[in-house]
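# Show me the folded form of this:
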Amino acid sequence: MARRGRRSTAGAVVILIAIATSLSGCGVLDAANKASQSQESQQPTSAPSPSDLKVPLYWVGQTSNSSYLFREYSNYQAEDAAPSGDIVSTTIAMLSKTHPRDGDYHSAWKPASRVGSSMSATGTLTVDVSPDMFNMAATPTEARMAIQQLIYTATAAAAVAGIGKAGPDTKVVILVDGRRGFTFGGQTLGSPMTRDKAAAAPLWIIDPSQDEQTTSTFSVKMVASNIASKVYWDIKTNDDVVASGEENLSEQDDGLQEIQFSKSLPTGKYTIRMYIRTEDLRDPSFAVKGHDISITDDHTFTVKGR
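Sure, this is the predicted structure:
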């Protein structure tokens, strides 16, 4: 996804907000957590599921020299593989069966025939999946990202559903057909695991989402970590830049920083791009040798008018 480009100039008023949840993609960015009384036994991860509920799905994408997790929101839809009303199980089933809207992303999972989940009294989330969900040809690196993709999605779905005190630090136990000990890519499943903060992408675009249709005035929201001193963005149509800008990134904050502003554009199809220049990187391990731009994310969207 690395590509070359020219330096952009500031073209909008940008608000920079430090996000205290580190590279989690949950907490403030997923949903406000709602607390409830824990029971002594495992409780299904069920909650009211309105038809307009949107659930977070994490996908694997390539940027810089590595693969990272990027998040999209999708409309909640019932799945035969999951118990009715179980939002976490249904979201995982969706992850295994649907495709990301952004063609730059992909999933490391195969369609699951069965998914279950529960939350313990101590706040540990257990996910039980069928063995057909695993791609046993995955390399150890691909398997590691797949497991993180599942953990990020499961914990984010639990937070959105307001189940217990679910959040980015929630521990997750992965069972296969109700049993511990399944080996995938050299990793033995069944012990509590948490999100690996390094698995989350160092930047991504939230709004407008891929293939979204907006009004002539719309909101732009992006997040980036402090791996660089600056982040840039531009909006193009037919390869012509119609808007662009840049924003300094805090060196002290070790979490995600949110960039948010509004834009007005005439009817048409556009591509918004967010990127980091190699020369601005604080961490040289993210550099793509020989490229002016090392890290980027882009979304295509359509302005439909008022």
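# rest of the way, CA atoms for contacts and neighbours
OK.
# For N75, which non-adjacent residue is spatially closest?
Spatial nearest neighbour of N75, excluding adjacent residues (Cα to Cα, 6 or more residues apart in numbering): K54 at 4.5 Å.
# does that neighbour really touch Y73, like I thought?
Yes - using Cα atoms under 8 Å, K54 is in contact with Y73, at 5.8 Å.
# about what we covered before: what number of residues are in the vicinity of the residue nearest to N75?
Burial of K54 is recorded as 18 neighbouring residues (other Cα atoms under 10 Å).
# can you check the one 3 residues further on too?
By the other Cα under 10 Å criterion, the neighbourhood of L57 contains 27 residues.
# Does it lie in a helix or a strand, and which?
strand 54-63 (DSSP states H and E).
# Please identify the buried residues of the very next helix or strand once past that strand?
Going down the chain from strand 54-63, the next helix or strand is strand 66-75, by DSSP H and E. Along strand 66-75, these residues count as buried under the neighbour rule (16 or more other Cα atoms under 10 Å): 67-74.
# of those, closest to V172?
Within these, the smallest distance to V172 is 17.4 Å, found for L69 (Cα to Cα).
# got CSV for the buried residues of strand 66-75, with distance to N135 too?
Listed next are the buried residues of strand 66-75 as CSV, based on distance: Cα to Cα, whole Å:
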residue, distance to N135
S67, 17
Y68, 18
L69, 18
F70, 20
R71, 21
E72, 22
Y73, 24
S74, 23
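# May I have the secondary structure class of I151?
helix (DSSP: H, G, I helix; E, B strand; the rest coil).
# so how far is the strand holding L57 off the chain centroid?
Averaging C-alpha positions (Cα atoms, centre = their mean, to the nearest Å) puts strand 54-63 4 Å from its chain's average.
# quick check: angle from that strand to strand 66-75?
160 degrees (axes from the mean of the first three to the mean of the last three Cα atoms, to 10 degrees).
# List the contacts of strand 54-63.
Here strand 54-63 makes contact (Cα atoms under 8 Å, 6 or more residues apart in numbering) with 1-2, 30, 67-76, 91, 95, 100, 104-108, 145, 149-150, 152-153, 156-157, 160, 294-297.
# let's go with 6 Å and repeat that
1, 67-76, 105-107, 149, 153, 295 (Cα atoms under 6 Å, 6 or more residues apart in numbering).
# What separation is there between the residue nearest to N75 and H291?
Remark: distance between K54 and H291 (Cα to Cα, to the nearest Å) = 37 Å.
# got it, and A143?
Counting by Cα to Cα, the gap from A143 to H291 is 29 Å.
# Then T214?
33 Å.
# And those two? Which one has more around it.
Neighbour comparison, T214 and H291: the larger count goes to T214, with 18 against 15 (by other Cα under 10 Å).
# now the more buried one, nearest residue through space, not along the chain?
The spatial neighbour of T214 that comes closest, neighbours along the chain excluded (Cα to Cα, 6+ apart), is V303 at 4.9 Å.
# any idea how far the residue nearest the centre of the chain is from P202?
Among the residues of the chain, R71 comes closest to the average C-alpha position under Cα atoms, centre = their mean, at 2.0 Å. Distance from R71 to P202, counting by Cα to Cα: 12 Å.
# Proceed likewise with the subsequent sequence, for comparison:
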Amino acid sequence: MRPQRLLSLLPAFLLLTGCIADPSPEPNLTANSSAAATGSPGAPSTSAPLETTQSSNKAPVYWIGRSNSNVFLYREFRDVPEQENPVTRALRAMMSEKPLDPDFFTPWQDPEKLASSISGKNVITVDVSEDAFNSNVDADMAGRAIQQLVFTATAAAASSGLIDSGQQIQVRILVDSHTDYVAFDHVQLGDPMSRAAGMVAPVWIIDPQEGTDLAGGSVKITGRSTVPGGKLRWQILRAEANGNKTPYLTGETTAAAEAAQSGVFTLALSLSSGNYELRVSQVDAAGTSQELNVDTRNFNVR
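Below is the predicted model of the structure:
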């Protein structure tokens, strides 16, 4: 664990302690936006493990993305300036930058003011100016945007070593230092919120990230499924000179069932130089060829 750091962008210096992800409901596109944003009781949850401490200075940032007819949260690691504390700079990237993957998006706007702190009660407080909410979204998307912030704030605190995975953590959002703001005209803020586990993507390619250049030979691919021990179908498409993509490799794999690696899958593929698209989806238990919860990633081998 790295030495704890004081987050000083709010009026008081607050004690930093640990946290753990909160098991909460699966997303429902017609669900009440406030319930979706706060993670109130509902349908069974899926896996949303909290990030672990890493040596990299990259910031974990969550984005919103579509898969089939559903909408989920996906994560990228981004290079960010180090002038601010880890939580603030991850949130600033979420609100002011564009995702690397063109399949992802964010409704947040670049705010004039943004600050964060962590209390001894395991609550991350985020104080943001009202201009961050200057997007016209419906109630369902508003709830997902709030969860996008909750996931990013908790991920940044955990991966930077400011908190550990031993206790629950929540996020309280203030707007211009005030509570009770209605975010995007749909979600009532003020109360602490936890991760809604069902918001995270059922299939999620972790590495390589979109547009990454990799060395030729053995290429390692990692990802996560929300179904530990579940079967996954993968396919590699290769870009031709005319711009078309043709099937190159295909196969199936199984997500890990062990608690320490729950849902993780790994592929080691031999690829020559070229531009590729990776597609990973869950296998339909009914035996159909339909791609369930597909995630895609484009990368280059040099």
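# TM-score for this pair?
Here the superposed chains carry a TM-score of 0.75, computed using TM-score structural alignment, normalised by the length of structure 2; 250 aligned residues with a Cα RMSD of 2.7 Å.
# where's the alignment partner in structure 2 of the residue nearest to N75 of structure 1 relative to V87 of structure 2, distance?
In structure 2, the residue paired with K54 of structure 1 according to TM-score structural alignment is K58. Between K58 of structure 2 and V87 of structure 2 the computed distance is 12 Å (Cα to Cα).
# What is the mean deviation of the strand holding L57 of structure 1 from its aligned residues in structure 2?
In the superposition with structure 2, the average deviation recorded for strand 54-63 of structure 1 is 0.6 Å (mean Cα distance after the TM-score superposition for structure 1).
# and S273 of structure 2, how many residues sit next to it?
S273 of structure 2, neighbours per other Cα under 10 Å, totals 12.
# Need the counterpart of P266 of structure 1 in structure 2.
Per TM-score structural alignment, P266 of structure 1 is aligned with S272.
# ok, how many other residues are close to that match?
S272 of structure 2: 14 neighbours (other Cα under 10 Å).
# hmm, back to that, how about the nearest residue to the residue nearest to the centre of structure 1, chain neighbours excluded?
Y58 (4.4 Å).
# For the stretch 51-200 of structure 1, which segments count as helices?
With DSSP state H, counting those that start in this stretch as the criterion, the stretch 51-200 of structure 1 has helices at 87-97, 140-161.
# Taking strand 66-75 as reference, get the angle to the first one.
Which is helix 87-97 of structure 1. Using the same axes, to 10 degrees: helix 87-97 of structure 1 against strand 66-75 is 120 degrees.
# mean deviation of helix 87-97 of structure 1 from structure 2?
Helix 87-97 of structure 1 versus its aligned partner: 0.9 Å mean (mean Cα distance after the TM-score superposition for structure 1).
# helices or strands up against that helix?
strand 115-119, helix 140-161 (3 or more Cα pairs under 6 Å, 6 or more residues apart in numbering; DSSP states H and E).
# Kindly report the same for the last one.
Here helix 140-161 of structure 1 is seen to pack against strand 54-63, helix 87-97 when contacts are counted using 3+ Cα pairs under 6 Å, 6+ apart.
# Which part of structure 2 matches it?
Aligned by TM-score structural alignment, helix 140-161 of structure 1 falls on residues 139-160 of structure 2.
# how far does that stretch sit from the chain's center?
In terms of Cα atoms, centre = their mean, the centre of stretch 139-160 of structure 2 is found 8 Å from the chain centre.
# contacts for it?
Contacts for stretch 139-160 of structure 2 (Cα under 6 Å, 6+ apart): 33, 36-37, 51-54, 60-62, 86-87, 163-164, 186.
# Mind checking which of these are buried?
When those are checked for burial by 16+ other Cα under 10 Å, the buried set is 33, 36-37, 51-53, 60-62, 86-87, 163-164, 186.
# wait, which of those is closest to P192 of structure 2?
For those, the nearest to P192 of structure 2 is A37 (10.6 Å; Cα to Cα).
# What lines up with the closest one in structure 1?
Using TM-score structural alignment, A37 of structure 2 pairs with nothing in structure 1.
# same thing with Y181 of structure 2?
Correspondence of Y181 of structure 2 to structure 1, assessed by TM-score structural alignment: F182.
# ok, that match - contacts?
188-189.
# how close does it sit to S113 of structure 1?
From F182 of structure 1 to S113 of structure 1 the distance is 17 Å (Cα to Cα).
# surely I15 of structure 1 meets Q260?
Yes - at 5.4 Å, I15 of structure 1 counts as touching Q260 under the criterion of Cα atoms under 6 Å.
# Can you check which residues contact both of those two?
By Cα under 6 Å, 6+ apart, no residue touches both I15 of structure 1 and Q260.
# out of those two, which sits in the more crowded spot?
Q260 (18 against 13).
# Can you tell me the number of residues neighbouring the nearest residue to that one once chain neighbours are set aside?
Spatial nearest neighbour of Q260 of structure 1, excluding adjacent residues (Cα to Cα, 6+ apart): K221 at 4.5 Å. For K221 of structure 1, the tally of surrounding residues (other Cα under 10 Å) stands at 18.
# go on, A286 of structure 2?
Neighbours around A286 of structure 2, by other Cα under 10 Å: 7.
# With S130 of structure 1 instead?
For S130 of structure 1, the count of nearby residues is 17 (other Cα under 10 Å).
# Please report how far it lies from F301 of structure 1.
36 Å.
# same question, R101 of structure 1
From R101 of structure 1 to F301 of structure 1 the distance is 11 Å (Cα to Cα).
# do the same with I17 of structure 1
Noted for I17 of structure 1: a distance of 24 Å to F301 of structure 1, by Cα to Cα.
# ok so, going back, which residue in structure 2 lines up with the residue nearest to the centre of structure 1?
R71 of structure 1 maps onto R75 in structure 2, by TM-score structural alignment.
# Does anything pack onto the helix or strand hosting L16 of structure 1? Which helices or strands?
In the assignment (DSSP H and E), L16 of structure 1 maps to strand 15-18. If contacts are counted by 3+ Cα pairs under 6 Å, 6+ apart, strand 15-18 of structure 1 sits against strand 257-264.
# residues making contact with the strand it packs on?
14-19, 216-224.
# next SSE after it?
Next along the chain after strand 257-264 of structure 1, taking DSSP H and E as the criterion, comes strand 268-277.
# Now do the buried residues in stretch 216-233 of structure 2.
Buried-residue list, stretch 216-233 of structure 2, by 16+ other Cα under 10 Å: 221, 223-233.
# and which of these is nearest S47 of structure 2?
Among the buried residues of stretch 216-233 of structure 2, and counting by Cα to Cα, the member closest to S47 of structure 2 is T226, at 5.3 Å.
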